[in-house]
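*Asks:* Got a predicted structure here, sequence first:
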Amino acid sequence: MRKHLFAAAALCASAVMAHADALDDVMAAGVMKVGTETAFAPFDFIDAGTHTGLNMDVFTEIGKDMGVEIEWITLDWTGVLPGLEAGRFDVVAGPATITAERMKRYRFSSPIAEATVALLACAKCDIETPEDIAGKAIGGATGTAQLAQLQEFAATLDTPPTSISEYVSFNESYADIASGRIEAVANSLPNIAFVASQRPEVFKVVKPAFGTPTYFGYPGRIEPEYASLMDKIDEILLAMKADGRMAELQEKWFGTTFDMPDYITEPNI
């Protein structure tokens, strides 16, 4: 009986060791599975039925440099990080705002864009500064750092917003601005600048940004066996920053570039 138990334990230990390095597994399979949502333009979105955006371009470069294919797995944002934890994919394209709380649960890549929170408002409404959301119906996306900062900012106003609606995707909130159900939504400055540029007759960016300076990164698993994979992704991202590929992609999708640290060790939020 004891021999069988030792044999079973040894077999389990061998299985764990055989899959103890995520980079080795990805390279052996020739495929890296990447989870994301497709309602977060210009990072990931659907254009004329095709998945496109900054993340597609960045991970195309990562795949080329690693010599692997990229397999995309898309779902609502509320399911993306749980999907990562459940092992449905190797890394998240997301991206996600790098926060102190999230860094306790995930290993973040080198930043790929600024993530400071600002407001997208209806073009003809009277919201000209962030403080003008007082008494207005506004929105944010469930489970996002942008929503958390919006709620904190709203609590500082003498007159709070009449409501803060939560949305599964930002596209739903943009549709509600266009239809007049809400007057503004909080999202990162790069995202809303892109949206406003596409439909300036419907949307406008409210300046200045009200959020704390923050950055977007790609979340990965924090367990030691995933360190090699995240190290490789960082190596490629830093190379892209150094050789100008990242700046070219930022200019393509945001119309501007960002000064970013190589790593975030102490987030501002």
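*Replies:* Structure's in. What do you need? Residues are numbered from 1 along each chain as shown.

*Asks:* For the rest of this, base every contact and every neighbour count on C-alpha atoms.
*Replies:* Will do.

*Asks:* In three-state terms, label residue 17 for me.
*Replies:* Three-state call for residue 17 (DSSP: H, G, I helix; E, B strand; the rest coil): helix.

*Asks:* now it: how far from residue 25?
*Replies:* 11 Å (Cα to Cα, to the nearest Å).

*Asks:* measure the closest residue in space to residue 54 that isn't next to it in sequence to residue 104 for me?
*Replies:* What sits nearest to residue 54 in space, not counting adjacent residues and going by Cα to Cα, 6 or more residues apart in numbering, is residue 43, at 4.6 Å. According to Cα to Cα, residue 43 and residue 104 sit 24 Å apart.

*Asks:* Looking at the two, which one has more neighbours?
*Replies:* residue 43 (25 against 9; other Cα atoms under 10 Å).

*Asks:* Enumerate every residue touching that one.
*Replies:* Contacts for residue 43 (Cα atoms under 8 Å, 6 or more residues apart in numbering) come out as 52, 53, 54, 55, 56, 94, 95, 191, 253.

*Asks:* Just those: which are in strands?
*Replies:* Counting by DSSP state E, the part of the contacts of residue 43 found in strands is residue 52.

*Asks:* so can I have CSV of the contacts of residue 43 showing distance to residue 263 and neighbour count?
*Replies:* Putting those into CSV (distance: Cα to Cα, whole Å; neighbours: other Cα atoms under 10 Å) gives the following:
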residue, distance to residue 263, neighbour count
52, 26, 17
53, 23, 20
54, 20, 21
55, 18, 22
56, 22, 17
94, 18, 24
95, 15, 24
191, 22, 21
253, 22, 18
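
*Asks:* for the stretch 151-269 of the chain, what spans make up the helices?
*Replies:* 170-179, 189-198, 227-243, 245-254 (DSSP state H, counting those that start in this stretch).

*Asks:* who wins for proximity to residue 6 among those?
*Replies:* helix 227-243 (29.8 Å; Cα to Cα).

*Asks:* Tell me the buried residues in that closest one?
*Replies:* 227, 229, 230, 232, 233, 234, 236, 237, 238, 240 (16 or more other Cα atoms under 10 Å).

*Asks:* how far away is residue 88 from residue 226?
*Replies:* From residue 88 to residue 226 the distance is 14 Å (Cα to Cα).

*Asks:* Between those two, which is the more surrounded one?
*Replies:* Legend: neighbour count by other Cα under 10 Å for residue 88 and residue 226, higher for residue 226 (19 against 15).

*Asks:* Comparison target below:
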Amino acid sequence: MKSIKMLAAAALMALPVPAMADLSDILEAGVVKIGVPESFAPFGSLGDEGEHVGYDVDVAKLVAENLGVELELVPVVSKQRIPFLETDRVDLVISVMGANPERAKSIWFSAAYAPFFSGAFAAADMEIGAPEDLVGKKVGLTGGTLEDLELTKMAPEGVEIVRFGDNAATLSAFTSGQVDVLVSGNTAAAEIAAKMPDIGLETKFVIKESPAFIGVKKGDFDLLQWVNVFILHKKLGGELDAISQKWLGQKLPPLPTF
């Protein structure tokens, strides 16, 4: 009986153990595989020449450069982000991913590296700093969205909220001057700022924060530590601010850490 148990234990020990792509493995391999958005401009999309471009793509390039390894970009859609990490299809996910307790059961999150929020946006010469300043102005938003629910709760009497059927109609109403203030996600505002720089579109106030975090596979502790130092270094050095200015048309705001 004893010999049978010993043979069984030996057999178990001989089974292959899945390799973890932690920091040392990436450095040894000389390549880092990073999941980036497939079609979520301005964070990640295909450029005119078929190359991947965007905020998250630039951050991925900076990660590879600082690791001193080659970069392999892996386009992902939302539902692929966590499974790709869990199955070693990618080493990191930089794909405008918010952190929440449910996701944290499956993967680890770095400090935040990018702003993602809903806010009120208007021309630079319009004096707005709080919901009270919207009184007497026409505010355009998409009906039934998070922005609609949040602004309806906080807007005082006298704010004219004009609701549109979809985001395209909302953006069109703002750019054509039908409304004075746009309430939307910062990515939609960035799109307008890029197409119409003369407006001088500004973030007037934030309605709801949902910053983006880098996803790391559970157990890759050294890699997580490195990524957090990387984010801190690029915040202090101004590189993340430059990426934010380039793709979102705004300075990098204060971002949360763990």
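*Replies:* Yes, it's here. Values in this document were obtained by computation on a predicted structure and should not be read as measured data.

*Asks:* Which member of the buried residues of helix 227-243 of the first structure is positioned nearest residue 137 of the first structure?
*Replies:* residue 237 (39.3 Å).

*Asks:* what does the closest one align to in the second structure?
*Replies:* By TM-score structural alignment, residue 237 of the first structure lines up with residue 231 in the second structure.

*Asks:* Report the secondary structure state of the nearest residue to its match once chain neighbours are set aside.
*Replies:* The shortest distance from residue 231 of the second structure to any residue other than its chain neighbours is 6.4 Å, reached at residue 113 (Cα to Cα, 6+ apart). Following three-state DSSP, residue 113 of the second structure is assigned to strand.

*Asks:* How many neighbouring residues does residue 113 of the second structure have?
*Replies:* Count around residue 113 of the second structure with other Cα under 10 Å applied: 28.

*Asks:* so it sits right up against residue 214, yeah?
*Replies:* Yes - counting by Cα atoms under 8 Å, residue 113 of the second structure touches residue 214, with 7.3 Å between them.

*Asks:* Looking at residue 17 and residue 25 of the first structure, which has the bigger crowd around it?
*Replies:* When neighbours are counted by other Cα under 10 Å, residue 17 of the first structure and residue 25 differ, and residue 25 comes out ahead with 16 against 11.

*Asks:* which residues of the stretch 1-150 of the second structure fall in strands?
*Replies:* 31-37, 45-46, 52-53, 70-76, 92-97, 107-114, 117-122, 138-142 (DSSP state E, counting those that start in this stretch).

*Asks:* what would the ones you listed look like in JSON lines with distance to residue 209 of the second structure?
*Replies:* As requested, the strands of the stretch 1-150 of the second structure are arranged in JSON lines below (distance: least, Cα to Cα, whole Å):
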{"stretch": "strand 31-37", "distance to residue 209 of the second structure": "20"}
{"stretch": "strand 45-46", "distance to residue 209 of the second structure": "23"}
{"stretch": "strand 52-53", "distance to residue 209 of the second structure": "24"}
{"stretch": "strand 70-76", "distance to residue 209 of the second structure": "23"}
{"stretch": "strand 92-97", "distance to residue 209 of the second structure": "13"}
{"stretch": "strand 107-114", "distance to residue 209 of the second structure": "11"}
{"stretch": "strand 117-122", "distance to residue 209 of the second structure": "5"}
{"stretch": "strand 138-142", "distance to residue 209 of the second structure": "17"}
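
*Asks:* Those strands: which one's closest to residue 149 of the second structure?
*Replies:* strand 138-142 (10.2 Å).

*Asks:* and the angle for that closest one with strand 117-122?
*Replies:* Going by axes from the mean of the first three to the mean of the last three Cα atoms, to 10 degrees, strand 138-142 of the second structure is angled at 150 degrees with respect to strand 117-122.

*Asks:* can you give me how far strand 138-142 of the second structure is from the chain middle?
*Replies:* 24 Å (Cα atoms, centre = their mean, to the nearest Å).

*Asks:* Check what contacts that strand and list those residues.
*Replies:* Taking Cα under 8 Å, 6+ apart as the rule, strand 138-142 of the second structure contacts 147-148, 159-167, 170, 173-174, 178-184.

*Asks:* Any of those buried? List them.
*Replies:* Buried among the contacts of strand 138-142 of the second structure by 16+ other Cα under 10 Å: 147-148, 159-164, 167, 170, 173-174, 179-184.

*Asks:* which one is the residue sitting nearest the centre point of the first structure nearest to, not counting chain neighbours?
*Replies:* The centroid of the first structure falls nearest to residue 95 when counting by Cα atoms, centre = their mean (1.8 Å). Closest residue to residue 95 of the first structure apart from its sequence neighbours, by Cα to Cα, 6+ apart: residue 218 at 5.1 Å.

*Asks:* Span of stretch 248-258 of the second structure from start to end?
*Replies:* The straight-line separation of the ends of stretch 248-258 of the second structure (Cα to Cα) is 24 Å.

*Asks:* Can you point out the buried residues in it?
*Replies:* 248, 249, 250, 252, 255.

*Asks:* For the third one, give me its contacts.
*Replies:* Applying Cα under 8 Å, 6+ apart, one finds that residue 250 of the second structure lies in contact with 202, 203, 244.

*Asks:* redo that, cut-off 7 Å
*Replies:* residue 244 (Cα atoms under 7 Å, 6 or more residues apart in numbering).

*Asks:* That one -> the first structure?
*Replies:* Taking TM-score structural alignment for the superposition, residue 250 of the second structure sits opposite residue 256 in the first structure.
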